[in-house]
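S.K.: the following block contains a protein sequence and its predicted model.
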Amino acid sequence: MQDCLSQELNRLLLTEDITTLLQPIVNINRKCVFGFEALSRGPSDSPLHTAPMLFETAERCGQTLELETLCLRTAARHWSGHGTPLKLFVNISPAKLMPPEFNPTQLQELLLANGLKASDIVIELSERYPTADPSELLKTLVWLKAEGFLIAIDDLGSGYSGLKLWSELKPDFVKIDRHFIRDIQDDLIKREFLRSVVDLADRLGCKLIAEGVETEAEFRVVSELGIALVQGFLFGRPKPIATAYLDSLNDHAALASKPPRREKEIAGLLCRYIEPVTSESTLRDAWERLQSEPDVFALPVVDNGRPLGLIHKWRIMETFSTPYGRSLYERLPVSNRHSADALVVDYEVPLNEVSERLINDDAHYLKQHFIVVKNGKYAGLGATRSLLKHITEQKIENARYSNPLTFLPGNVPIQQTLVARTEEMRAFSLIYFDINMFKPLNDVLGYRVGDQVIVLLAELLKEVFHASDDFVGHIGGDDFVVISSSSSANYNAGTVQSLFAERSRRFYSDCILKSGFIESEDRNGQPCRFPLVSLSAGTVEVGPDEKVTADQISEFASFAKTRAKASPNFRFVVFSRARSGERSEGSQDSDGSCVSCVLGEVQN
């Protein structure tokens, strides 16, 4: 096998059968392509097609420098044909820049022959390879900088020398290894590492490039950390032509004017852009794609933006494994073997709904992928494994802070949700529910009945506030909170009050129900008659684009609850200035059941 690979490498070097592909590097802030990285590949039908196999074989055969020289010549010729006034990033090993291998005259001739300028070339020096003589390497880099070349350290965090190489070489760019980017939205350690690297780069006057950005979630975190240059499949796969996919930049620009938002639990959170094939692509084309991308197990089949299904790696392997399978079927279109029953979901669909659809779709087979669309057009793929992992982690996180009696989210998730809603700058209502006369009931009927009444209220809140973005939390004791974007939130609060008054009566004896009160001691130890339990609802309605903090809303909610307990039918609403125009100050509902004020009155 090794002899075959060695012979194939010698053939490629002799025939110069190397292809240059270009992957875009984009500038988030300017919403444009900053440059392209030149990536080398062997022929598509060669065992040395993929970069890892190609360069690992060259290293084993001691021909790395010969291969690099060929790749540089090929990249220069390929880039000169595009006439693009952008930066070209090329990979060079330290050994290639060390004497006697490094030849300044040949480098200048290569630029001249292809009409290139040194200032347009960024030399990527990989951190994966050790440097035998740093002082000699530094001399070469000083010369290159003097000539106008730019220097980048590739794969920061993946190799031998770490920050030492950075401090010695003083590069213009540092590319962060994709290991630190993958799933960064779910990894606190990775985010802290990147935050420290961003701070260091600012101090040293160096630009960072985040490699391997594949999902919207990763992109948002990288952007929020202040990294302006990004590279990855989300913006374009390596292709022979200089192209880029910039829709994510446009989406980012639309959000840039608003404060950062917490990740929404939607299908788009797990969406990864996989370059699709068309229905006319052959099984051979699809197989070569899947072979060159070992972490991809299915390709979306898309015509004119409309997803038709998935072509699975196992399906092609099954087809080719039959006698003469490859020669018989490789020229067939993928439409002959693709799965047309793939689950297609909208970008904004909640993850729990995606999970339910996957589980209910087929009782005997759980699909491994689902297709995500935006406005009916293909946007990317989601992996069922990632979905289940995310939901499991979310449930574990919720369980940590849930109330042990009702299993509703407790104070930490309540605060997180409230902060997220204020950052969204959309209209929403926060309703603070409190049970009236709960202590007398608890004292007379016992804690067991008291717990049952609390559970009853929790069930009612979940029953009435069941919209996808409704949030029901349990502060503690008999205090609950609901956060809802529904325009009927205040009406729903009244519904809960009515249902609670009706269903809570079952906990009393016929005698108590007939008398209409319960006898117990007041706070001074004196016998007293108390009404049966009822429910107070203090509401804070926040308008769109309202500049109010989560802490302020919490204060307004406490005020509203206190006023509700002393108001007719136990309801009170505090309106923000943005929504106060809907009612006059101090107004009542038509049935006189709900009084209100605006936030200014609370603050004054």
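M.R.: Nice, thanks for sending it over.

S.K.: for the rest of this, base every contact and every neighbour count on C-alpha atoms.
M.R.: OK.

S.K.: do a quick rundown of the strands in the stretch 401-550 of the chain.
M.R.: Along the stretch 401-550 of the chain, the segments classed as strands by DSSP state E, counting those that start in this stretch run 428-436, 471-476, 479-484, 517-521, 527-531, 534-542.

S.K.: and the first one with strand 471-476, angle?
M.R.: For strand 428-436 against strand 471-476, the angle by axes from the mean of the first three to the mean of the last three Cα atoms, to 10 degrees is 40 degrees.

S.K.: residues near G81, how many?
M.R.: A count of nearby residues for G81, using other Cα atoms under 10 Å, gives 11.

S.K.: separation between it and F235?
M.R.: 22 Å (Cα to Cα, to the nearest Å).

S.K.: so what's the residue count around E224?
M.R.: 12.

S.K.: my bad, should have said S580
M.R.: 18.

S.K.: adding another structure so you can compare the two:
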Amino acid sequence: MKFNFLGQDAELTWYSQDIITASVDTIYGREILCRGFITASQSLIPMAELFSYLYANPALLLEMTCQQIKDSYQESVTTKTPNIKTWINLAGQLITDNDLFEYLYTNVLCSLTVQQKQNLVLEICEDDISDEVVVARLSFLKTHGFIIAMDDFGSGHSNLLRLSHIHFDIIKLDLQLLAKVPDDLWAASFYREIVNVCSSVGSLIVAEGVETSLQSDFVRWAGVDLIQGFLYSKPKPLKQSYS
């Protein structure tokens, strides 16, 4: 997707990272990610700069999200892998802004089939779940058949009351929670307790940031349902993911 980045021609391309079922090591879904490149030099735009620019340009952010959904479903149809769930990061701005949310729902989400809705995971960062508008609209999307996930749970601003405001289908644990486990006994016990609390509300739990076999064994012991991390999959271009 072509766009203008600070006066330079640039392009957004889609990458994806597999999310694995912990019990059987099969692919449960793929999270769609984006990378930005300057067209002339093909140099990578630093992620912090790219997302700062995207969040400052809501119309571009909306266009990117819509295109990610369309392109990922086209790939799944072309390669006949419709049952692998597609994970899309949904920025808080697209939910809180009336016009942006209406466009996203009316022009993209509303046109999806029942099966496509059941295989689309809309993921929102925990910090973006901050007001009644967000809660109401996420609940609206759930009632219309979409899977709703909370990202980065435990990132430092966690509020367990958020789990009672809306029943998240999936909760992704922040990768920083794994930083000291399993060596640190307190950190390991804390991680397992978070898994237990989140599981008690009926959510599937994703362990993010799994990079070693030891971490993989630990999160399985802790009771997570899904695993994401470099040990199993590094981000790769979307077309390669479905080839």
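M.R.: Everything's here; your move. Everything numeric here is computed off the predicted structure, so don't read it as measured data.

S.K.: if we can go back for a sec, reformat the strands of the stretch 401-550 of the first structure as a markdown table; add distance to T140 of the first structure and mean neighbour count.
M.R.: Shown next, in a markdown table, are the strands of the stretch 401-550 of the first structure (distance: least, Cα to Cα, whole Å; neighbours: other Cα atoms under 10 Å):
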| stretch | distance to T140 of the first structure | mean neighbour count |
| --- | --- | --- |
| strand 428-436 | 61 | 24 |
| strand 471-476 | 61 | 22 |
| strand 479-484 | 62 | 22 |
| strand 517-521 | 90 | 16 |
| strand 527-531 | 88 | 14 |
| strand 534-542 | 62 | 28 |
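
S.K.: turn those into CSV, columns for distance to K462 of the first structure.
M.R.: Below are the strands of the stretch 401-550 of the first structure laid out as CSV (distance: least, Cα to Cα, whole Å):
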stretch, distance to K462 of the first structure
strand 428-436, 13
strand 471-476, 7
strand 479-484, 9
strand 517-521, 29
strand 527-531, 26
strand 534-542, 15
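
S.K.: what strand or helix carries the spatially most central residue of the first structure?
M.R.: Centroid-nearest residue in the first structure, with Cα atoms, centre = their mean: A217, separated by 1.6 Å. Counting by DSSP states H and E, the element that carries A217 of the first structure is helix 216-224.

S.K.: which residue numbers in the second structure does that helix align to?
M.R.: Aligned using TM-score structural alignment, helix 216-224 of the first structure spans residues 213-221 in the second structure.

S.K.: buried stuff in the matching stretch?
M.R.: Neighbour-count burial for stretch 213-221 of the second structure, with 16 or more other Cα atoms under 10 Å as criterion, is recorded at Q215, S216, F218, V219, R220.

S.K.: repeat for stretch 167-180 of the second structure
M.R.: H167, F168, D169, I170, I171, K172, L173, D174, L175, L177, L178.

S.K.: out of those residues, which is nearest to I129 of the second structure?
M.R.: F168 (11.5 Å; Cα to Cα).

S.K.: which SS class is the equivalent of the closest one over in the first structure?
M.R.: Matched across to the first structure, F168 of the second structure falls on P171, judged by TM-score structural alignment. Of the three states, P171 of the first structure takes coil under DSSP: H, G, I helix; E, B strand; the rest coil.

S.K.: list the contacts for P171 of the first structure?
M.R.: Contact analysis of P171 of the first structure by Cα atoms under 8 Å, 6 or more residues apart in numbering lists L150, I151, A152, I153, C206.

S.K.: nearest residue to the first one other than its sequence neighbours?
M.R.: Once flanking residues are discounted, L150 of the first structure sits nearest to V122: 4.6 Å by Cα to Cα, 6 or more residues apart in numbering.

S.K.: that neighbour touches D154, doesn't it?
M.R.: No. V122 of the first structure lies out of contact with D154 (Cα atoms under 8 Å); the separation is 10.9 Å.

S.K.: distance of V345 of the first structure from H82 of the first structure?
M.R.: 38 Å.

S.K.: more neighbours: these two, which one.
M.R.: The neighbour comparison of V345 of the first structure against H82 (other Cα under 10 Å) goes to V345, with 22 against 10.

S.K.: tell me which element that one is part of?
M.R.: V345 of the first structure belongs to strand 343-346, assigned by DSSP H and E.

S.K.: kindly report the same for E123 of the second structure.
M.R.: Per DSSP H and E: strand 120-125 holds E123 of the second structure.
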